[in-house]
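Trainee: coordinates only, no sequence provided:
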């Protein structure tokens, strides 16, 4: 998304405007339906009180700078200052719906996609850092719903934190491994993700090799394809039939899928098609779990408003530097000191 010509600047602004509208889910047609739609979308969003669960055993938030204060005074009630958001894609493997979507045979839910989205101080740029789910980490002691706590675990897969302790343990594990305070948490359910793709009318992707993955149930010949929701979800889950079969190849497919979704949101008639916009908004909010600081439509709209300055060419995507784990080449470990230097730049 960095190859646009100078004359296309208005289109880049339209990209951010459309994404903000979809995230906020505030546009519906018909005065009589506005209140009901707002209530419906607001009730769709699920919240988790992560701050209360984790208490004070967390990295400190950076102090606000004068530029951030100036932005806040210009836009009351709009979040400002440096912000870090942990975004997870949760992959439920239970229930008939998820089985039909290629959920596999295992039970429970896993965080198959993990990204730290860092917003700079004046909200003019963002960095998205992907964390491979196969990364071996030290999982800290996490609070449980029964009032107890889990034991510290060493050299375990990163995504085990979510499987064991849900969003609270996922956030605590990320904060311990990075030293970066997560200001917010957002989780997208993969089954809802498939509904979103269908609401958009599908997405177009290109693969340079044949994909025949029995586990994700994806079968594509090399070339360009139009995917529906079920196929797109399989595309996001695929890793065994590409590259070396590791999570690193899957991350590349997921990044391509995100770009394809963005293209659909901005190149079509989303804003001029009330029914399609409603379906997209319903799919987004219906698949979303956030911390209690973002679990209302108003708070999500404020966040979208605060991020409206970020142009696509100011969005940088990177992956946490990793190396094959000495104990298991099917796993990876943080490549130090590069990983620590990356996280330090986000504090």
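Mentor: Nice, I can see it. Because the structure is predicted, anything quoted here is derived from the model rather than measured. Numbers count the residues shown, from 1 in each chain.

Trainee: from here on, contacts and neighbour counts on C-alpha atoms
Mentor: Noted.

Trainee: could you pull out the strands for the stretch 51-200 of the chain?
Mentor: For the stretch 51-200 of the chain, the strands defined by DSSP state E, counting those that start in this stretch cover 83-92, 109-119, 126-130, 136-139, 153-157, 184-189.

Trainee: other SSEs contacting the host helix or strand of residue 275?
Mentor: Assessed by DSSP states H and E, residue 275 sits inside helix 274-286. The criterion is 3 or more Cα pairs under 8 Å, 6 or more residues apart in numbering; DSSP states H and E, and the helices and strands that helix 274-286 contacts are helix 9-24, helix 31-44, helix 190-200.

Trainee: picking up where we left off before, for the strands of the stretch 51-200 of the chain, give me CSV that also has mean neighbour count.
Mentor: Output for the strands of the stretch 51-200 of the chain, formatted as CSV (neighbours: other Cα atoms under 10 Å):
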stretch, mean neighbour count
strand 83-92, 22
strand 109-119, 23
strand 126-130, 21
strand 136-139, 21
strand 153-157, 14
strand 184-189, 21
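
Trainee: okay, the angle between the lengthiest helix in the chain and strand 126-130?
Mentor: Looking across the chain with DSSP state H, the single longest helix is helix 247-267. Taking axes from the mean of the first three to the mean of the last three Cα atoms, to 10 degrees, one finds helix 247-267 and strand 126-130 inclined to each other by 140 degrees.

Trainee: between the helices and strands packed on helix 274-286, which one is closest to residue 302.
Mentor: Checking the helices and strands packed on helix 274-286 against residue 302 by Cα to Cα gives helix 9-24 as the closest, at 8.0 Å.

Trainee: quick check, distance from that closest one to the centre of its chain.
Mentor: Distance of helix 9-24 from its chain centroid, counting by Cα atoms, centre = their mean, to the nearest Å, is 18 Å.

Trainee: give me the buried positions along that helix.
Mentor: For helix 9-24, a neighbour-count test (16 or more other Cα atoms under 10 Å) marks 12, 15, 16, 17, 18, 19, 20, 21, 22, 23, 24 as buried.

Trainee: related to what we said a few turns ago, for the longest helix of the chain, which helices and strands make contact with it?
Mentor: By 3+ Cα pairs under 8 Å, 6+ apart, helix 247-267 packs against helix 9-24, helix 190-200, strand 203-207, helix 229-237.

Trainee: run the last query once more with 10 Å
Mentor: helix 9-24, strand 109-119, strand 126-130, helix 190-200, strand 203-207, helix 229-237, strand 315-319, strand 328-334 (3 or more Cα pairs under 10 Å, 6 or more residues apart in numbering; DSSP states H and E).

Trainee: mind putting the ones you listed into a markdown table with distance to residue 244?
Mentor: Below are the helices and strands packed on helix 247-267 laid out as a markdown table (distance: least, Cα to Cα, whole Å):
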| stretch | distance to residue 244 |
| --- | --- |
| helix 9-24 | 34 |
| strand 109-119 | 17 |
| strand 126-130 | 18 |
| helix 190-200 | 24 |
| strand 203-207 | 15 |
| helix 229-237 | 15 |
| strand 315-319 | 17 |
| strand 328-334 | 10 |
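
Trainee: compare those and give me the one nearest residue 57.
Mentor: Nearest of the helices and strands packed on helix 247-267 to residue 57, taken as Cα to Cα: strand 109-119 at 19.5 Å.

Trainee: let's bring in a second model and compare:
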């Protein structure tokens, strides 16, 4: 894999496309990042359902259990994996697939199948009071391991593969395997959501509050926001997390910044509404969330999501450190990015050792330039 070497120098090669040319036609990547939000929603909703109590609780759980799609990742991957952590920390791969099923061409046509164009590794520390989130750009060039195909057979390993193709080749199990190979960190769970699910979840929540420091207009995502305070409903929220041309350098890296800001706004929203006092609203949200989220089989039940919710309960936006995997433009193809060897190793080492990610690790990364024009709340 063409990793950067030496001092992780960042200058793109002579004659390279401008950053705005990076990742052309990839407007759908951002949706996957919405999945992290879905994780919080699903987990917190499960906790809320239990708080409703009463004789109908077992019935509610059985209904929600039937909603959740599960994939047996452990069986698919076998024993050739990083070792499990036994210190109480937890790592969860959050995926966003670009499936357009049921969207009636609303988000573009001519795209078949699905890819995990949004991927975030959520590391919950052993105290379960703090978390780190590492966004992996969809266009990162990686060493993809051989993977079992969902329809049978095996996809051979590829020396220089684009990260988001792992899902297309071998589904969520292949994406988990790819992340574990590049990071050396075992994924305890994975969670996933798609376009339709994202918009429904945000609408069910009643929207999410954000503040923009400047006007944002992106003809590709159709987002048009003035500077100031906004409550984004489902479609507009999806437009925000798909936006890239109107922010930062116009690349997918800038879009990741928007998505990370939106995650914090979403957590603020969910924590601010009193669902425990509104059982009907709570159940509707739980039903939507569990119909939307796919997970590994070890997590695909309401009771297991409840336990996850308890694990995440103490983590506030202020205790969540979000970074983008340190990358630079690929010298062989400036439309792609490659991990910065030294810096990315520092990031993954921190997760394995259950330490905070050093701020200096992302210092020279092209994914760490400029501030997001969006902040949480109003």
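Mentor: Sure thing, it's come through. Quick caveat: nothing in here was measured; it's all calculated off a predicted structure.

Trainee: before we move on, back to that, how about TSV for the buried residues of helix 9-24 of structure 1, with distance to residue 232 of structure 1 added?
Mentor: Shown next, in TSV, are these (distance: Cα to Cα, whole Å):
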residue	distance to residue 232 of structure 1
12	25
15	22
16	23
17	25
18	21
19	20
20	23
21	23
22	19
23	20
24	23
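
Trainee: residue 286 of structure 1: which of the residues you listed is nearest?
Mentor: Looking across these and measuring by Cα to Cα, the closest to residue 286 of structure 1 is residue 23, at 11.9 Å.

Trainee: quickly note the distance from the closest one to residue 16 of structure 1.
Mentor: Noted for residue 23 of structure 1: a distance of 10 Å to residue 16 of structure 1, by Cα to Cα, to the nearest Å.

Trainee: how about residue 198 of structure 1?
Mentor: Here the criterion is Cα to Cα. By it, residue 198 of structure 1 lies 22 Å from residue 16 of structure 1.

Trainee: try residue 245 of structure 1
Mentor: 34 Å.

Trainee: can you name the residues of structure 2 that stretch 331-344 of structure 1 overlays?
Mentor: Aligned by TM-score structural alignment, stretch 331-344 of structure 1 falls on residues 336-349 of structure 2.

Trainee: circling back to that earlier point, can you put the helices and strands packed on helix 274-286 of structure 1 in CSV and add distance to residue 145 of structure 1?
Mentor: Output for those, formatted as CSV (distance: least, Cα to Cα, whole Å):
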stretch, distance to residue 145 of structure 1
helix 9-24, 30
helix 31-44, 23
helix 190-200, 24
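
Trainee: out of those, which is closest to residue 141 of structure 1?
Mentor: When those are compared by Cα to Cα, helix 190-200 sits nearest residue 141 of structure 1, at 27.2 Å.

Trainee: map residue 300 of structure 1 across to structure 2 for me.
Mentor: By TM-score structural alignment, residue 300 of structure 1 lines up with residue 305.

Trainee: ok but its match is inside a helix, no?
Mentor: Yes: Residue 305 of structure 2 forms part of a helix when assessed by DSSP: H, G, I helix; E, B strand; the rest coil.

Trainee: state the distance from it to residue 299 of structure 2.
Mentor: The value you get for residue 305 of structure 2 to residue 299 of structure 2, if Cα to Cα is used, is 6 Å.

Trainee: again, but for residue 276 of structure 2
Mentor: 23 Å.

Trainee: these two: which is more packed in?
Mentor: Each of residue 276 of structure 2 and residue 299 has its neighbours counted (other Cα atoms under 10 Å); residue 299 has more, 23 against 17.

Trainee: ok, now which ones touch the more buried one?
Mentor: 68-72, 188-191, 305-308 (Cα atoms under 10 Å, 6 or more residues apart in numbering).

Trainee: cutoff 7 Å now
Mentor: Counting by Cα atoms under 7 Å, 6 or more residues apart in numbering, residue 299 of structure 2 touches residue 305.

Trainee: for it, which three-state class applies?
Mentor: Under three-state DSSP, residue 299 of structure 2 falls in the coil class.

Trainee: sorry, back to before: looking at the helices and strands packed on helix 274-286 of structure 1, which is closest to residue 346 of structure 1?
Mentor: Among these, helix 9-24 sits nearest to residue 346 of structure 1 (Cα to Cα), with 22.7 Å.

Trainee: picking up where we left off before, count the neighbours of the match of residue 300 of structure 1 for me.
Mentor: Residue 305 of structure 2: 24 surrounding residues under other Cα under 10 Å.

Trainee: was I right about it contacting residue 46?
Mentor: Yes: contact status for residue 305 of structure 2 versus residue 46: in contact at 5.8 Å, counting by Cα atoms under 7 Å.

Trainee: make TSV from the strands of the stretch 51-200 of structure 1 and add distance to residue 253 of structure 1 to it.
Mentor: As requested, those are arranged in TSV below (distance: least, Cα to Cα, whole Å):
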stretch	distance to residue 253 of structure 1
strand 83-92	14
strand 109-119	11
strand 126-130	12
strand 136-139	22
strand 153-157	21
strand 184-189	17
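
Trainee: measure residue 324 of structure 2 to residue 65 of structure 2 for me?
Mentor: For residue 324 of structure 2, the distance to residue 65 of structure 2 equals 34 Å [Cα to Cα].

Trainee: try residue 292 of structure 2
Mentor: From residue 292 of structure 2 to residue 65 of structure 2 the distance is 12 Å (Cα to Cα).

Trainee: who has more neighbours out of the two?
Mentor: For residue 292 of structure 2 and residue 65, the more surrounded residue by other Cα under 10 Å is residue 292, and the numbers stand at 23 against 19.

Trainee: contact partners for whatever residue of structure 1 lines up with that one?
Mentor: Under the alignment (TM-score structural alignment), residue 292 of structure 2 maps onto residue 287 of structure 1. The contact partners of residue 287 of structure 1, taken as Cα under 7 Å, 6+ apart, are 188, 189, 192, 193.

Trainee: enumerate every residue touching the match of residue 300 of structure 1.
Mentor: Shown in contact with residue 305 of structure 2 (Cα under 7 Å, 6+ apart): 43, 46, 299.

Trainee: let's see that with 10 Å instead.
Mentor: Shown in contact with residue 305 of structure 2 (Cα under 10 Å, 6+ apart): 39-40, 42-47, 65, 290, 295, 298-299, 311.

Trainee: which of those lies closest to residue 141 of structure 2?
Mentor: Nearest to residue 141 of structure 2, judged by Cα to Cα, of the contacts of residue 305 of structure 2 is residue 295 at 25.5 Å.

Trainee: got the contact list for the helix or strand hosting the closest one?
Mentor: Using DSSP H and E, residue 295 of structure 2 maps to strand 294-296. With contact meaning Cα under 10 Å, 6+ apart, strand 294-296 of structure 2 is reached by 35, 38-39, 67-74, 93-95, 172-173, 188-194, 300-301, 305.
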